[in-house]
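# Predicted model, plus sequence, below.
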Amino acid sequence: MRKMTTIDNEKELTVVLATNNITRVSSVLSVGLRNNAGTRGLIQLIGRTAARDYNPAPEQIGMHLQLTILRLGGARLAEIAHRALVGKPTPSEIESNIDACLDAVPDVDDESPRIVHQILMLDEIATERRARYDDRTNMVVGVCRQHGYKLPLELKTEASLNLLCDGVRKGKAHLAGEATVAALGLLTTNPREYSVRPILFSADCKSESAPEHVVNILRPLVTAIKKKSKRKNTTFRLLCAASDGEMRREKAFIMEYMKRPLAPESPIYSHLSGLERMTADKDAKHALKCLRNLLMHDSGVEVRGFCITVPIIKEHLLDNGVPLRTDRQHVMTAFSLMRTIWTLPDAPAGSSLLYVWAREALQIFGKLAYSLVMPYISVDMDLDEQLTNLSAAVHLLLDLYVHNNARTRFMPTQTFLNLMIMIKNVYFCVTKTKVDIPEGKFWLILLGTDRLEVFFGLIRTAVGTDSNVDLLQLASRGSGLCEVAAILALHPEWDSVGETGVTLDSKTDHINPASWKGNTDVNRVTPLTSWIQGRHRIENFLPQTRAVFEKMLRDPRVDIFAPFGTSLVEKYDEEDIDEAYSCCQWADEFEALPPQTRPPLSTKLPEDAPPEPSYSGDNDLEDAMGVEEPRGGFDSHIEINGTQLSKAKALRLAMAGLTGPRASTY
């Protein structure tokens, strides 16, 4: 009878759950179970909840889920006041954004001082060529930072609106087709801390030179970050700056972060002095996609005297039952191709000499791919093994680049340098961690710009059906989406790419520290030991390389950036950067200020005509919200030909008329 009573009670509980519309039913059951309620007690609690006599406190996971839905839906709540949307960013503007971002970092209860490493990530995101009215500042956003200072961007009168439109029409300034985004990423295992923290959005028209990029973007960022490095008992130390393969920024990075050899007085010198001369960083996935695209090039790639072409790759892959995919941008396609090549067996007995030679060349290239890819995706790999593999990649790159004077027949010089810069930065960052945080951990996967790419994905999701985000949307949505990134890190099961495994699948694209199983303690790693072991690994794989490496070690002119004794890194004169300061709007904020008597730097405008705005809608929801709830205290309307129009609508109509009648005729 007791068993039948229990069964009846459980059936009644099931019916009660099925017939009552109760939100957060898990919260109700959790409260009951924490209070040791039995089946009857749970039934009574559900009944009280259904009758609105009881309302459980919201669980944290429920709050997280609601916040995620809210942010992805695009609500304009609790946004960080991202500045630098208009004109060139200044250190003080960036400092304000850093403060806002760090406010979201959880405070640590421990009162003892601590050091937290962070990296600076920079990338571009495509934007709609659209001017928008920002009611917080009474300014027009969406005009490029390079030339926006030439036009009146503060929207006060019809005259300022007409001057702005005429200036865009005549090419004095441009509606930006992309935005430079800079973000901070902490190197920590706490998901709430290692999510991306955007600190700069700036409209870009791509006319900026490398010296100007240093002055307008890189130095203001680093200056602001250093000024905001202390917060309570925590020191946030910048480890490196990371970017993709954008050519202008590559030159800017070399100008700013590869100026001179490591000084003997540096705290990390003793750990690295035994290595050949090695800080900037390159995104690993971008470099690996370049490696994959190298194989797909029409001219092929020369590996120790044999030219591997696409038909040869297809033949050897099909002989092993694997088709060749040609998506040049998909990360997983690149990973899959590299894995297929490094798992190729020896050529079958009886194969022709040419077939055997081709298979050996593919296996050598596969060894390079394995050494580059596996440290980023094999979650069981310890840190010392990661470093050893990357050292093996460096030495194999050196051998293949110099063998038979292959040079660019093996790979483009820029790809070669990108890979070397990426690996050099790993060794530098590990060594800096050993010095600053001796008992700390280091996650290789947190380097690069992957977290920024995740943020871009969230931005595009929040924008919805629009093809691209505009500058105002980028700033207004960005803050809330930072919270989403942190929440998804706490709950990876909500994200299709959150969970990770050892095998190469779609989940491998975004691995996080929580999923890494290998030992990442820096106190177990000696960089010089891993470096030498990597060289020995290649010497055992290809014994003929031993003589090559011994010759390189005897020549003091040879290093990873100068395999033939002459540096492949383009040298830049500091005067180029000093000249760019002469038109810098924030020069008075810099300590190392050049003389202000220098002539202004002439800015070369693109020769192409100003693009036609891609947006012509008339009922934008955010424009309407800006009119109803202006956030900056400015008048939301402007008088045009005696008629009062909202500033957002007046701007939209004026910009839509750039290719038609004069903008002032409404």
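Nice, I can see it.
# Going by C-alpha atoms from here, please, whenever you check contacts or count neighbours.
Noted.
# which element follows the longest strand anywhere in the chain toward the C-terminus?
The strand that spans the most residues within the chain, counting by DSSP state E, is strand 114-126. Sequence order places strand 132-134 as the next helix or strand after strand 114-126, per DSSP states H and E.
# Okay, helices next: where are they in the stretch 1-150 of the chain?
Here the stretch 1-150 of the chain has its helices, by DSSP state H, counting those that start in this stretch, at 2-19, 25-34, 39-50, 60-72, 91-103.
# For residue 360, find the nearest of the ones you listed.
Nearest of the helices of the stretch 1-150 of the chain to residue 360, taken as CA to CA: helix 60-72 at 49.9 Å.
# picking that back up, adding distance to residue 320 and mean neighbour count, write the helices of the stretch 1-150 of the chain out as JSON lines.
Output for the helices of the stretch 1-150 of the chain, formatted as JSON lines (distance: least, CA to CA, whole Å; neighbours: other CA atoms under 10 Å):
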{"stretch": "helix 2-19", "distance to residue 320": "54", "mean neighbour count": "13"}
{"stretch": "helix 25-34", "distance to residue 320": "51", "mean neighbour count": "15"}
{"stretch": "helix 39-50", "distance to residue 320": "60", "mean neighbour count": "18"}
{"stretch": "helix 60-72", "distance to residue 320": "44", "mean neighbour count": "15"}
{"stretch": "helix 91-103", "distance to residue 320": "51", "mean neighbour count": "19"}
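# Quick one: closest of the ones you listed to residue 334.
helix 60-72 (29.7 Å).
# now the closest one against helix 25-34, angle please.
Here helix 60-72 runs at an angle of 160 degrees relative to helix 25-34 (axes from the mean of the first three to the mean of the last three CA atoms, to 10 degrees).
# what packs against helix 60-72?
Here helix 60-72 touches helix 450-463, helix 471-490, going by 3 or more CA pairs under 8 Å, 6 or more residues apart in numbering; DSSP states H and E.
# try it against this one:
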Amino acid sequence: MVQKQNKLQVVRTHLRRSDLQARNDVRTLMRRNTALNTHQRFIRFVASKNVAQLGSAIAVSVRNGFGINGLFEKVIDLYEERYMPKGFSQDDYDLMAMVYGMGGRSAAIVVAHALGKPSIRALKRHRNCLPIEASAGYPTRAEVSRNLDAAFPRIIADLMPSSKGIVGVVAMVDEVCIEPRSRYHPGKNVIYGPCREHSRGYSLEFNSLDDANVLWDAIIAEKVHLGTEATVFALGPLLGETGAYTARPIHISASCKRETAPQHARLLETVLNTTTSHAKMEGSRIYSVATDGESKRGSALSSICLVQELDEDAEYYPELADIPLLNTLCGKDGITLDKDYKHLWKRLRKPLLSDSGVNVLGTLVTSDALKLHLTDCGHGSKIHSWFNPTDKQDVPVTIELFSAIMNLPPPAEGSEPGYARMRRAIQLLGVLYGCLIKPYTVPSYSLSDQLKDLSEAVHLIIPMYQHGRGSFMCLQSLADIMHAIKNVIFTVAKAKVDFPDNPLYIILLGTDRLEVLFGKLRTMIGSDANMDLYQAETRMTAAVECAEIAVKHPDWVKGIARRLRVPVLDASGQLSHVIDHVSPRCWTGDLSVRGVSIRTCWSVGRSRAVELLRAFDLDAEAIFRDMEAKGHDMLHPLGRPLFKEDMRGTDDVLEQFDVRWLTTLFGIILT
């Protein structure tokens, strides 16, 4: 009987537990059903409402351990503006810094209210970047050093994806127009605006009203001038990652354009010497100083970058030693002079727009003759835009014209001798143009292909210049092309030692990245495109901060820098319709430097040029051997150095009225 009672008790206990478990399961299912319904309501609510700061509210609720009900209540309160989350993520601050820097105060306010991002006041409290500071006069080492710290919060080598190798850096210098007005800088207690050339004897620090009066009297008497241009010195790493290769300014100062070459050389030396010895340059080094065709700067840089033969102890010396016709003059630490390739293209187009034309081995290719041959090949509809003399700065138009010249077919059988001779001369000119633009515009090109074309350009130009002198190409254009190609060769040699496993983008040479920076400065504040020195300083700071953010968020800035876009060509020189502009991201050719043989590429380019010129009854090989025997090179095609001509004008009127015109005139008289 007792056993039966015990069994009954066990059964009752089991039933009671089963009943309780069933009730608990029902209660759990009801709670989960309620939570599921709340989740569904939450999803529908978020999908149908535009809730600002939703991500911040969710992050705060999760940190505080809220469930779905508490989270839903917070989101409803947020939507009805009864609640505002306190915390913002670093991405929120980065986004607002980009909007504020590139769009200005109004854009930042709109984004802050519409998307629930940090306010401008909160952004200023949170940001900790150092400002870029302009120099009121000539730069000091302390000013340049401070700007280096501001431009590169980390050492430059940290921008490289892999820790192996040394980062090559291009120094770029150019001018941007500014408003000629004086401004008081409250943070530094100095007066911005007076030119650096003539303000040295005056106090630019505002200690009393007398300082301002004396300076103003000097400006009225024209002893001191208000700067009309700002000289900007920037650094750009040779890295292909988005944001990493952005030009970052380290010096800004106002100029009245009356500076002498020695004065400008002193400025450049101060900036260069400070930069090369700065701690932020650890694991990196300056390869070259790039500029456009400004005459005084060309002379100043010649005194810096063409002062000594390449040191035999340099690690990359074996790559460059004894290459025929290659000039090996350089500056301290092997720094070379570079000229912007886009400026060279535009300068080569100018004689094609004038009556003087181009003398190609005795055949004068004039604009009328070129128009005739292009029209005969079906390009008549574009002749007006290609030969518009008022539009000499359009790079895409220049490339379109060169592409058409490069792809002209041979003369038809039975053509008149004069017509056929002119067509062959134009074709030779097209080959030369192709060698100068295809290395920068054909993404399928490998680094070896680029070097071969540039070598061919050198070995075509030398005999053609010796034959036609100024009627073929002005001295300054000749010198600048040789400087640019020589710098590419030096850069490849240095890269083979410094980062042999990384790609080298020669499209990052020149001053194009600095031009892009100037474009950003102009478009940062849409209602105020012009700027004075003080505004240029603040916008430079914003540009540097945006560049640093772009390194962290490359997907934010895709397709943003297309102001100075370069059209893309295919391997045949035809305009490509697949890619609309050149950038490191679009390059598909093998750009690794480890397997590149500079000597072989140089020799191949020379052989191509010799073979091509043989068809014009010109023994180029004999010309090259004669130059080698006399100790001449690419910068001494006639025996005297081209870089001594850097003190002459470049894009001035005198250059357009030079030996080309005289040679043409004398040729007419003699015939």
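Nice, I can see it. Nothing here was measured: the structure is a model prediction, and the numbers come from that model.
# hang on, the earlier thing: of the helices and strands packed on helix 60-72 of structure 1, which is nearest residue 97 of structure 1?
That would be helix 471-490 among these, by CA to CA, at 10.2 Å.
# ok, back up a step: for the helices of the stretch 1-150 of structure 1, please prepare TSV with the additional fields distance to residue 121 of structure 1.
Shown next, in TSV, are the helices of the stretch 1-150 of structure 1 (distance: least, CA to CA, whole Å):
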stretch	distance to residue 121 of structure 1
helix 2-19	49
helix 25-34	39
helix 39-50	48
helix 60-72	23
helix 91-103	14
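# Among those helices, which comes closest to residue 628 of structure 1?
Ranking the helices of the stretch 1-150 of structure 1 by proximity to residue 628 of structure 1 (CA to CA) places helix 60-72 first, at 20.5 Å.
# OK, contacts around the corresponding residue of structure 2 for residue 472 of structure 1?
Alignment note (TM-score structural alignment): residue 472 of structure 1 maps to residue 534 of structure 2. Taking CA atoms under 8 Å, 6 or more residues apart in numbering, we find residue 534 of structure 2 in contact with 134, 183, 185, 192.
# so which of the residues you listed persist in structure 1?
Compared against structure 1 with both residues aligned by TM-score structural alignment, their matches' CA atoms under 8 Å, the contacts of residue 534 of structure 2 retain 183, 185, 192.
# separation between the aligned partner of the second one in structure 1 and residue 76 of structure 1?
With TM-score structural alignment as the criterion, the equivalent of residue 185 of structure 2 in structure 1 is residue 134. As for residue 134 of structure 1, its distance to residue 76 of structure 1 is 13 Å (criterion: CA to CA, to the nearest Å).
# out of the two, which sits in the busier spot?
residue 134 (24 against 16; other CA atoms under 10 Å).
# Now do the nearest residue to that one once chain neighbours are set aside against residue 417 of structure 1, distance only.
Once flanking residues are discounted, residue 134 of structure 1 sits nearest to residue 140: 6.1 Å by CA to CA, 6 or more residues apart in numbering. Distance of residue 140 of structure 1 to residue 417 of structure 1, given as CA to CA: 40 Å.
# show me the contacts for the most centrally placed residue in structure 2.
With distances taken as CA atoms, centre = their mean, residue 513 lies nearest the centre of structure 2, 1.6 Å away. By CA under 8 Å, 6+ apart, the contact list for residue 513 of structure 2 reads 236, 246-247.
# would you list the residues you listed in a markdown table and tack on secondary structure?
Below are the contacts of residue 513 of structure 2 laid out as a markdown table (DSSP: H, G, I helix; E, B strand; the rest coil):
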| residue | secondary structure |
| --- | --- |
| 236 | strand |
| 246 | coil |
| 247 | coil |
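# The longest strand of structure 1 vs structure 2, average offset?
Once the two models are superposed, strand 114-126 of structure 1 sits on average 1.0 Å from its counterpart in structure 2 (mean CA distance after the TM-score superposition for structure 1).
# what's stretch 155-167 of structure 1 aligned against in structure 2?
Using TM-score structural alignment, the residues of structure 2 aligned to stretch 155-167 of structure 1 are 206-218.
# Sort out which residues of that stretch are buried, please.
Within stretch 206-218 of structure 2, the residues scored as buried using 16 or more other CA atoms under 10 Å are 206, 212, 215-216, 218.
# of those, closest to residue 654 of structure 2?
residue 218 (33.5 Å).
# for the longest strand of structure 1, which positions count as buried?
115-126.
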